[in-house]
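A.B. asks: Fold the following, please.
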Amino acid sequence: MPGAKEKPMDEAGIRTLGSGAGGDMIFALSSGPVPAGVAVIRLSGPRTRFVLETICGTCPPPRRASLRDLRRPADGAVVDRALVLWFPGPASFTGEDVAELQCHGGRAVVAAVLEMLAMVPGCRMAEQGEFTRRAFDNDRMDLLEVEGLADLIAAETEAQRRLAMSQAGGALAAIYDGWRDRLTRARALIEAEFDFSDEEDVPDDVSAAVWEEVARLRTEIARHLERSQRAERLRSGVQVVLLGAPNAGKSSLLNALARRDVAIVTEEAGTTRDVIEVHMDLDGYPVTLVDTAGLREEAGLVEREGIRRALARAGDADLVLWLVAPQMDAADRVTGPPEGSTALWRIETKADAGEIWPDAGTGEQAFRLSVRSGEGVDALMSALAAFAADHVGGLDEPLAARERHRRHLEVCLAALGDALVERRSLEIRAEDLRRAGESLGRIAGRVGVEDLLDVIFREFCIGK
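C.D. replies: Next up, the predicted model:
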């Protein structure tokens, strides 16, 4: 910046820091993989201005893109010409001073810029999720917003993007904070009643009003938790398992639905020995297709393990597609799908063969198709998209999308249920309210989440 005081230089020609500066400077490539048209390299830390003055000569005005030559500290050689932005803290993503270098996206250029930054004393490459971790530590984001950001980065479908945006934008945290505030007020009123019961200005009927409010809150949380089951499934994707005897056409159907060769297809029975997954976007909803080993009685050791895994996945699936082919060998034929499947559709394959399919009554819905001719494949695809929309669609409110959220909400509900038991003492019921509020606080990271932080931030890539 013009008029800025020059920093002293060391023997290598690098500006040195004054006394009292501390904290690591981190940097990383924050844009997509190179080569690309533009690469964005992000820096964060208390000495961001020092780094910019070291490699650019001057620090640009805050929040204004400035064209600068990036020079190596040791010899002053120009590495690249880039747009440089400086965001003084705390009004930045991490809450610290932050800078972005928008340089050319060639591999050699990016490598040279990263090497140049590593030459500056106190600068190091960021670890996974370290930028976001600093935003959390500096109260720029709560834990729900952090997880929403991770889900937004990982979103593969439009429905997942909308769900993640509502969480990353703070809408879900606002709901939980509101519930927690109501619990705090309820506790305060209850504790006032048993601490100051002899005072005239404490109404006698305050307890009844408090417990009515707690009952309403419990109903709201229970409804939210029930609705959140769909949101949790939306985040992970609707699970559709292809099941049937060997050579029923499971792998061929998987390839046809995925529109690419994912699974090996041969005439030999038992080709598929393990579970194969394909993630798909059907009308904006995430669907995971799971190809499995063929079910038959006469199977070897390895094939039996594949069958065990197939049945396990079918037990956890949202939908089982039971494939039946005409004129199957007696050794490979199975009488029907395993009992207990949540939803089951019968898929009659190899329709171009023009023959008879066994056990015509199996399945809630029936489809006849031919992968070779394409007959019936589009109809099945449309039906799967409608099934996914019915299971995870229509989520127009912020909802809990992770198992961690669900566990804490369940603890909160249980504590509220205990608090509503009238035969318990008032002191114990107030403690139940405290436990419920603490469970809500843990969801957003307000209390006691230190043991989770490393796990959560490892979900991010380097540079975020």
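A.B. asks: use CA for all of it now, contacts and neighbours both
C.D. replies: Fine.
A.B. asks: Excluding sequence neighbours, find me the nearest residue to residue 193.
C.D. replies: Nearest non-adjacent residue to residue 193, counting by C-alpha to C-alpha, 6 or more residues apart in numbering: residue 202, 6.7 Å away.
A.B. asks: Distance check, that neighbour against residue 210.
C.D. replies: According to C-alpha to C-alpha, to the nearest Å, residue 202 stands 13 Å off from residue 210.
A.B. asks: Pick out whichever of those two has more residues nearby.
C.D. replies: Shown here are residue 202 and residue 210; by other C-alpha atoms under 10 Å, residue 210 has more neighbours (19 against 14).
A.B. asks: For that one, give me its contacts.
C.D. replies: Shown in contact with residue 210 (C-alpha atoms under 8 Å, 6 or more residues apart in numbering): 186, 189-190.
A.B. asks: can you tell me how far it sits from residue 439?
C.D. replies: 19 Å.
A.B. asks: again, but for residue 343
C.D. replies: 35 Å.
A.B. asks: And for residue 198?
C.D. replies: Applying C-alpha to C-alpha to residue 198 and residue 439 gives a distance of 33 Å.
A.B. asks: Of those two, which one has the most company?
C.D. replies: Per other C-alpha under 10 Å, whichever of residue 198 and residue 439 has more neighbours is residue 439, with 26 against 9.
A.B. asks: pretty sure that one contacts residue 408?
C.D. replies: Yes. Residue 439 is within contact range of residue 408, at 5.3 Å (criterion: C-alpha atoms under 8 Å).
A.B. asks: got the contact list for the residue of the chain positioned farthest from its centre?
C.D. replies: Taking C-alpha atoms, centre = their mean, the residue of the chain most remote from its mean C-alpha position is residue 200, at 52.9 Å. The contact partners of residue 200, by C-alpha under 8 Å, 6+ apart, come to none.
A.B. asks: That one belongs to a strand?
C.D. replies: No. Judged by DSSP: H, G, I helix; E, B strand; the rest coil, residue 200 forms no part of a strand; its state is coil.
A.B. asks: Which stretches in the protein count as helices?
C.D. replies: Using DSSP state H, the helices assigned to the chain run over residues 48-56, 107-118, 130-137, 143-154, 158-168, 171-195, 206-236, 250-258, 301-316, 377-392, 403-419, 426-444, 450-457.
A.B. asks: helices or strands up against the third one?
C.D. replies: In terms of contacts (3 or more C-alpha pairs under 8 Å, 6 or more residues apart in numbering; DSSP states H and E), helix 130-137 is packed against helix 143-154, helix 450-457.
A.B. asks: for those, which one ends up most surrounded?
C.D. replies: helix 143-154 (a mean of 21; mean count of other C-alpha atoms under 10 Å).
A.B. asks: centroid residue for this structure?
C.D. replies: Closest residue to the average C-alpha location of the chain: residue 151 at 2.9 Å, with C-alpha atoms, centre = their mean.
A.B. asks: Looks like it contacts residue 164 (just checking).
C.D. replies: Yes. Counting by C-alpha under 8 Å, residue 151 touches residue 164, with 5.5 Å between them.
A.B. asks: one more to line up against the first:
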Amino acid sequence: MDTIFALASAPGKAGVSIIRISGPDARSVVAKMGARLEPHDRKLVTLLDRDGVLIDQAFALSFSEGRSFTGEEVVELHTHGSPSIVAAVQDHLSELGLRLADPGEFTRRAMENGRLDLAQVEGLADLIDAETESQRRQAVRVFSGELGTLAEKWRKDLIRAVALLEATIDFADEEVPEDVYPEVNALITSVSAEVESEAKGVAVRERIRDGFEIALVGPPNSGKSTLLNRLAGREAAITSDIAGTTRDVIEVRMDVAGFPVTFLDTAGIRESDDQLEALGIEHGRRRASRADMRIHLVEPDEMPDQISDSDLNVISKSDLRPTKDRLSVSGIDGTGIDALLNRISNFLADQVADAGVATRLRHEKALVAARVHLSEVQAMLQSSADEVDILAEELHTAIRCLDSLIGRVDVENVLDEIFLSFCIGK
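C.D. replies: Take a look at the predicted model:
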């Protein structure tokens, strides 16, 4: 495999820049630049160009094969963060035969070398993109390998079930210690319930990654745009006393108590003969219907009953009409904003309570597919089906679905489980 390099820190002027080199020639190439390193070494070095002229003094770290992020021999050069220094070092590395890494190639090598599974790679991508605390926490859980640990647990239980079934196939004429069906059924029932629960939570975990949407809805001049501007801390929407000022959906992305939230200012709901305004109202209705939560701005004497937790009724313009004992806000002076944000954060916290670690549509499809095959096995067991080979194949397929969560498809150790469980050859 060839040796690659790339800037591992952010581009531009900085106090320190980090250039990462990975591959079998990492240390030998750096040695040609005047920096001789032992495996798993760290020291201050001088970096020289091809004419022996000093490029920079740098702090160098070397990681031996099997003990680095990529699993390969790695050298990191911590140089002064001048763009000209970084360019000079990279140009010289290219002259010495190294190749500039492709996007994500270090992480790809880490996965290929068994340092990360596929789910951890996705978690790392989410961690890099995380903007809020909830996104960071979720990404860390995936990156730390929780999904892989869960998949491994399911895999172990299902392999045990397969081993029990295949023992009855391969050794039907031999004396099998006991009826294996009750244990098989118990294992499948347990895994199936956990898989189903994990699959159901994917949608809300996707929202943590991509952001929740909260729509501000109400009639014209109910204070939606003013409230949006107060929440955003800037003039995000045009405000006026003229009804129908807002015609398109205006979006403002915010961090609310660690949750990524996009507030939507929608057109005032009313009957209109203006074709453009009517289109804006309909578009706003559709966006609001798909939002995770809707804030309905209402008059004090028109306070309707609460429809659901995701539809919050709020009295608007409390600066003009103070209201006690009911949630009211003012986009002008900020009255009630903290209470409103607290209600929103509590709602979002409830949505993500007991969240699992499957976060992507790919995960959901794999979990649902596995659940379908497990359901087939459960149904066949309930009907006392004697087609053991079909039961085993359905379980094999379910295992492959779950293995796809972490990018692994390998069921060869089913034989190991058979030998350990039944002492075959005794």
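A.B. asks: Quick TM-score on the pair, please.
C.D. replies: Remark: TM-score between the superposed chains equals 0.85 [TM-score structural alignment, normalised by the length of structure 2]; 404 aligned residues with a C-alpha RMSD of 2.9 Å.
A.B. asks: I'd like the helices of structure 1 written out as CSV, with distance to residue 69 of structure 1 added.
C.D. replies: Formatted as CSV, the helices of structure 1 follow (distance: least, C-alpha to C-alpha, whole Å):
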stretch, distance to residue 69 of structure 1
helix 48-56, 6
helix 107-118, 11
helix 130-137, 25
helix 143-154, 31
helix 158-168, 36
helix 171-195, 42
helix 206-236, 44
helix 250-258, 47
helix 301-316, 56
helix 377-392, 50
helix 403-419, 47
helix 426-444, 42
helix 450-457, 34
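A.B. asks: quick one: which of the ones you listed is nearest residue 38 of structure 1?
C.D. replies: Residue 38 of structure 1 lies closest to helix 107-118 among the helices of structure 1, at 9.7 Å (C-alpha to C-alpha).
A.B. asks: mind listing what residue 142 of structure 1 touches?
C.D. replies: Contacts were defined as C-alpha under 8 Å, 6+ apart; by that measure residue 142 of structure 1 touches 136, 173, 444-446.
A.B. asks: Those: which two are farthest apart?
C.D. replies: 136 and 173 (13.8 Å).
A.B. asks: Between these two, which has more neighbouring residues?
C.D. replies: Ranked by neighbour count (other C-alpha under 10 Å), residue 136 of structure 1 and residue 173 place residue 173 first, with 24 against 20.
A.B. asks: Return the residue of structure 2 aligned against the more buried one.
C.D. replies: Under the alignment (TM-score structural alignment), residue 173 of structure 1 pairs with residue 148 of structure 2.
A.B. asks: The residue nearest to its match when sequence neighbours are not counted: how many residues sit nearby?
C.D. replies: The shortest distance from residue 148 of structure 2 to any non-neighbouring residue, by C-alpha to C-alpha, 6+ apart, is to residue 406 (6.1 Å). Neighbourhood size, residue 406 of structure 2 [other C-alpha under 10 Å]: 23.
A.B. asks: Please report the distance of the aligned partner of residue 406 of structure 2 in structure 1 from residue 86 of structure 1.
C.D. replies: Matched across to structure 1, residue 406 of structure 2 falls on residue 444, judged by TM-score structural alignment. As for residue 444 of structure 1, its distance to residue 86 of structure 1 is 30 Å (criterion: C-alpha to C-alpha).
A.B. asks: same question, residue 257 of structure 1
C.D. replies: Taking C-alpha to C-alpha, one finds residue 257 of structure 1 at 48 Å from residue 86 of structure 1.
A.B. asks: More neighbours: which of those two?
C.D. replies: residue 86 (24 against 18).
A.B. asks: does the more buried one really touch residue 64, like I thought?
C.D. replies: Yes. Between residue 86 of structure 1 and residue 64 there is a contact under C-alpha under 8 Å: 7.3 Å.
A.B. asks: shared neighbours, these two?
C.D. replies: Taking C-alpha under 8 Å, 6+ apart as the contact rule, residue 86 of structure 1 and residue 64 touch no residue in common.
A.B. asks: Contact partners for residue 373 of structure 2?
C.D. replies: By C-alpha under 8 Å, 6+ apart, the contact set of residue 373 of structure 2 is 394-395, 397-398.
A.B. asks: Now list the buried members of the residues you listed.
C.D. replies: Buried residues within those, counting neighbours by 16 or more other C-alpha atoms under 10 Å: 394-395, 398.
A.B. asks: can you tell me which residues contact the residue nearest to residue 193 of structure 1?
C.D. replies: Neighbours of residue 202 of structure 1 in contact, by C-alpha under 8 Å, 6+ apart: 192-193, 196.
A.B. asks: Just give me the match in structure 1 for residue 65 of structure 2.
C.D. replies: So residue 65 of structure 2 corresponds to residue 89, using TM-score structural alignment.
A.B. asks: what does residue 174 of structure 2 give?
C.D. replies: With TM-score structural alignment as the criterion, the equivalent of residue 174 of structure 2 in structure 1 is residue 199.
A.B. asks: circling back: what's the closest of the contacts of residue 373 of structure 2 to residue 416 of structure 2?
C.D. replies: Nearest to residue 416 of structure 2 among the contacts of residue 373 of structure 2: residue 395, at 16.6 Å, using C-alpha to C-alpha.
A.B. asks: my read: that closest one touches residue 376, true?
C.D. replies: No. Residue 395 of structure 2 is beyond contact range of residue 376, at 9.2 Å (criterion: C-alpha under 8 Å).
A.B. asks: ok, and the closest non-adjacent residue to residue 64 of structure 1?
C.D. replies: The nearest residue in space to residue 64 of structure 1 (C-alpha to C-alpha, 6+ apart) is residue 85, at 5.9 Å.
A.B. asks: how near is the counterpart of residue 115 of structure 1 in structure 2 to residue 193 of structure 2?
C.D. replies: When structure 2 is aligned by TM-score structural alignment, the residue opposite residue 115 of structure 1 is residue 91. Residue 91 of structure 2 is 56 Å from residue 193 of structure 2, where distance means C-alpha to C-alpha.
A.B. asks: Residue 3 of structure 2 too?
C.D. replies: Distance from residue 3 of structure 2 to residue 193 of structure 2, by C-alpha to C-alpha: 46 Å.
A.B. asks: And for residue 239 of structure 2?
C.D. replies: Taken as C-alpha to C-alpha, the span from residue 239 of structure 2 to residue 193 of structure 2 is 51 Å.
A.B. asks: Also residue 139 of structure 2?
C.D. replies: 24 Å.
A.B. asks: Which residue of those two possesses the greater neighbour count?
C.D. replies: Counted by other C-alpha under 10 Å, residue 139 of structure 2 and residue 193 do not tie: residue 139 has more neighbours, with 25 against 13.
A.B. asks: And the more buried one, what's its match in structure 1?
C.D. replies: Checking TM-score structural alignment: residue 139 of structure 2 goes with residue 164.
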